[in-house]
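1. I'll drop the sequence and a predicted model, then ask my questions.
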Amino acid sequence: MPPPPAPPQPGPPPGWTPNQAVPPYGPRSPYGYAPNWRPPKRKSSAAAVIGGLTGVLAFVFVAIVVASAVLKSAQRHDPVSPIALPTSTFDPTSKPSTSKPKSRPTGKDSTSDKPAVTLNRGLKNNTVYRAGSLAQPNCPAGNASIYNHAQFKTLILKTGKCMGQAWAPALKRVGIEWRPPGYMIAQRRGRGACGDYPSPGSNVPYYCPSNSTIYASTSAMAEEYGPLSSWNGVIISMMGHEYGHHVQHLTGISESWWRRYQESSSRSGQLALTRRHELQATCFGAMFMRAVSRSYPVTVARRDTLLWAYGHLGDPPGGPRDHGSTRSNARWFRQGYTRPKAYQCNTWVMGSSYVS
């Protein structure tokens, strides 16, 4: 049965003029992440290797062309509809399997009789897909200015806390251990465990799995997102994308992705895997925006702004195909927002045309 037609595509946000465009986010490194990061010379453990090698899972969309080009692009691309993901590989309503550990015959030293949860940390059948919807925290955004470092930093930290309040209950109920990420927010530039932030030539925040920290520069983001400053939801959704990488890290998805990335013998295969990884983080970020839609609030007009923006964000022509086309980014943001259950963000079971 064909999917229902998508609603009319929203227009640009208020204040957008034909000569304005969000500039590209800057060059990627040969690895697709932080230009200053290199693999560690010494291996200490599997976890450290994975943490170091993944480096920065930056939300490096590249962006909006001038309005005339946008209009031409809109004419060339059909509206996207949410995806009806198959549930044949798992039952999203089932509970994780449990097993009762055997007690040791040593009295007080016996193990607990509490059932141990068997987690799936793979890509297609990960336990997170049974988590369902996110909690809906009370998270009013206020009127923070992105041009004021203190206000912008407070907004990032406040909404970051809300992201934890949304994700933690969902993960805990399926037995996934929860811990919040750290934050390093600089006014201009800084240096973290995965290199400089922002990365040279870039402006976006990034997540560093080696220390579970999100890094961001308020001035870099404000400089690039001035045309969208009438509402900061686009920026917060980008932070939600980085938080999505944290969820992938906690659930084992990032580890499984990186293992397959290393095993791939072709560059095109590696890029295809990375697109699935990034588009899933976008879907997870959209789930959060939906979770706070009442209290943030995300009005109908603001929702339309988000959908419009993600319909014009994606890999640049001639650049690395590691974050997905504008069509794919629009599809997966809409997917997470309109079908906000974790299994609806399972990019790993979809055909290549859905993650192009």
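-> Okay, I see it. Model, not experiment: these values are computed from the prediction.
2. Only C-alpha atoms from now on, for both contacts and neighbour counts.
-> Noted.
3. and the gap between residue 75 and residue 327?
-> For residue 75, the distance to residue 327 equals 13 Å [C-alpha to C-alpha, to the nearest Å].
4. Those two - which one has more neighbours?
-> residue 327 (20 against 10; other C-alpha atoms under 10 Å).
5. any idea which element the more buried one lies in?
-> Using DSSP states H and E, residue 327 falls within helix 326-338.
6. can you list contacts of that helix?
-> 77, 80-83, 279-280, 282-290, 307, 310-315, 344-345, 354-356 (C-alpha atoms under 8 Å, 6 or more residues apart in numbering).
7. same thing with stretch 240-257?
-> 50, 57-59, 121-123, 126-128, 160, 163, 176-178, 181, 205-207, 209, 212, 214, 273-274, 277, 280-286, 288-289.
8. change it to 7 Å
-> With C-alpha atoms under 7 Å, 6 or more residues apart in numbering as the test, stretch 240-257 has contacts from 50, 57, 59, 121-123, 128, 176, 181, 206-207, 209, 212, 214, 273, 281-282, 284-285, 288.
9. Now a PyMOL select for only the buried ones of those.
-> Those of the contacts of stretch 240-257 that count as buried under 16 or more other C-alpha atoms under 10 Å are selected in PyMOL with:
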select buried, resi 50+57+59+121+122+123+128+176+181+206+207+209+212+214+273+281+282+284+285+288
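10. here's the one I want to compare it with:
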Amino acid sequence: MFAILGVVVLGGIGLLGVSNALKHNDSPYSSPSIPTSTDSPTYEPSEEPSPVPATATSRPTAPRTTAKPTTTRPTAPRTTSTPKPKPGPTDTDLVLRNKLYKAGGMKSVNCTESRSRPSTAAGARANYSTLLKCLNKAWPSIVAKAGGRFRSPHVLSFSGTIQTPCGSYSDSGPPFYCGSTETIYMNLSEDIGNYNRHPEAYQKVWARMWMLHQFAHEYGHHVQNMTGILAANSRIRYEAPTQAAELEGSRRLELQASCFGDIFIGSNRRTYPVTGESLFQWKWLILHWTDYNNDHGDGVNHQYWATRGFNSRNPNVCNTFAASAGKVR
């Protein structure tokens, strides 16, 4: 989102227990036999007992044992060491050294502009639908190479005030992206109003280019979300020591979203097309606006990052987090 684009609002694995049944069998048991009286030897006492010697001639000897008694030492169960899991990327890694920057350039998907004009709600929605299909073809392979899981964002259009999981917003403000629901909210009132406000043909071209740029920018936030940049930036900004540092983090995020959006526009500039008057109006709009809240970047810096994306068509030129502070004012 730009200054007139809006705000990005961010938003276990269940363990399955496996039990094994223990089985045991009773051993057979035999009772010992009891001797009967017939088994006993016959004993008849003599009339006179035998004399007992005064001293015993021999002492009973205990049986000798040749083997020493053995003792069984308890053995401790052997433990095998498991490797510690490698730590995941830090928030700084995710924004500064994201794999997205090495994923390669974007190829054209031969996207063409909708024949409908945003003079009505139906016309504007037809343009949103066309752009969504094109962007969903352009980004999946790049997101996958960056290690992200691609999924299409939801797109909702609104007029008046809208209640969302990310808060309440009015059509007096810009479109926006809600990260917690992965939804792009496009401002119908703005897009229809821009197109119908002026009768001049070049103004209508400007309105169409503005709508294109806005949609691609919000989709750029979705790309940040799928690759971990959006959430990491939110955490970094939350921990920022000063408001100035927090605002700088916001500008880096917003300028990057525009750079990502213009990668798509540049990749499809021949087929959409963005040539002639359309190219002129695109160049004009990326420079001319005011960053009222100092959270989206000024016109000069926005033009710098948008042009880089448009010309190179590669995310490696969009690393705003590695840029000097002067390039993200």
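-> Ah, there it is. Since the model is a prediction, treat every value here as computed from it, not as a measurement.
11. before we move on, back to that, just the buried ones among the contacts of helix 326-338 of the first structure, please.
-> 80-83, 279-280, 282-290, 307, 310-315, 344-345, 354-356.
12. which one is the corresponding residue of the second structure for residue 147 of the first structure nearest to, not counting chain neighbours?
-> Taking TM-score structural alignment, the alignment pairs residue 147 of the first structure with residue 119 from the second structure. Nearest residue to residue 119 of the second structure in three dimensions, chain neighbours excluded: residue 192, at 5.3 Å (C-alpha to C-alpha, 6 or more residues apart in numbering).
13. In contact with the one you found, which residues are there?
-> By C-alpha under 7 Å, 6+ apart, the residues touching residue 192 of the second structure are 118, 119, 120, 124.
14. got those residues as JSON lines, with distance to residue 159 of the second structure and secondary structure columns?
-> Below are the contacts of residue 192 of the second structure laid out as JSON lines (distance: C-alpha to C-alpha, whole Å; DSSP: H, G, I helix; E, B strand; the rest coil):
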{"residue": "118", "distance to residue 159 of the second structure": "14", "secondary structure": "coil"}
{"residue": "119", "distance to residue 159 of the second structure": "14", "secondary structure": "coil"}
{"residue": "120", "distance to residue 159 of the second structure": "12", "secondary structure": "coil"}
{"residue": "124", "distance to residue 159 of the second structure": "12", "secondary structure": "helix"}
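15. Can you select the buried ones from the residues you listed in PyMOL?
-> Selecting only the buried entries of these in PyMOL, with 16+ other C-alpha under 10 Å as the criterion:
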select buried, resi 118+119+120+124
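16. Now distance to residue 161 of the second structure too, for the contacts of residue 192 of the second structure, in TSV please.
-> TSV is the format used below for the contacts of residue 192 of the second structure (distance: C-alpha to C-alpha, whole Å):
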residue	distance to residue 161 of the second structure
118	20
119	21
120	19
124	18
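17. so which of the contacts of residue 192 of the second structure hold up in the first structure?
-> Mapped onto the first structure and checked by both residues aligned by TM-score structural alignment, their matches' C-alpha atoms under 7 Å, the contacts of residue 192 of the second structure keep the contacts 118, 119.
18. Can you tell me which of the contacts of residue 192 of the second structure is nearest residue 275 of the second structure?
-> For the contacts of residue 192 of the second structure, the closest approach to residue 275 of the second structure (C-alpha to C-alpha) belongs to residue 118, at 19.6 Å.
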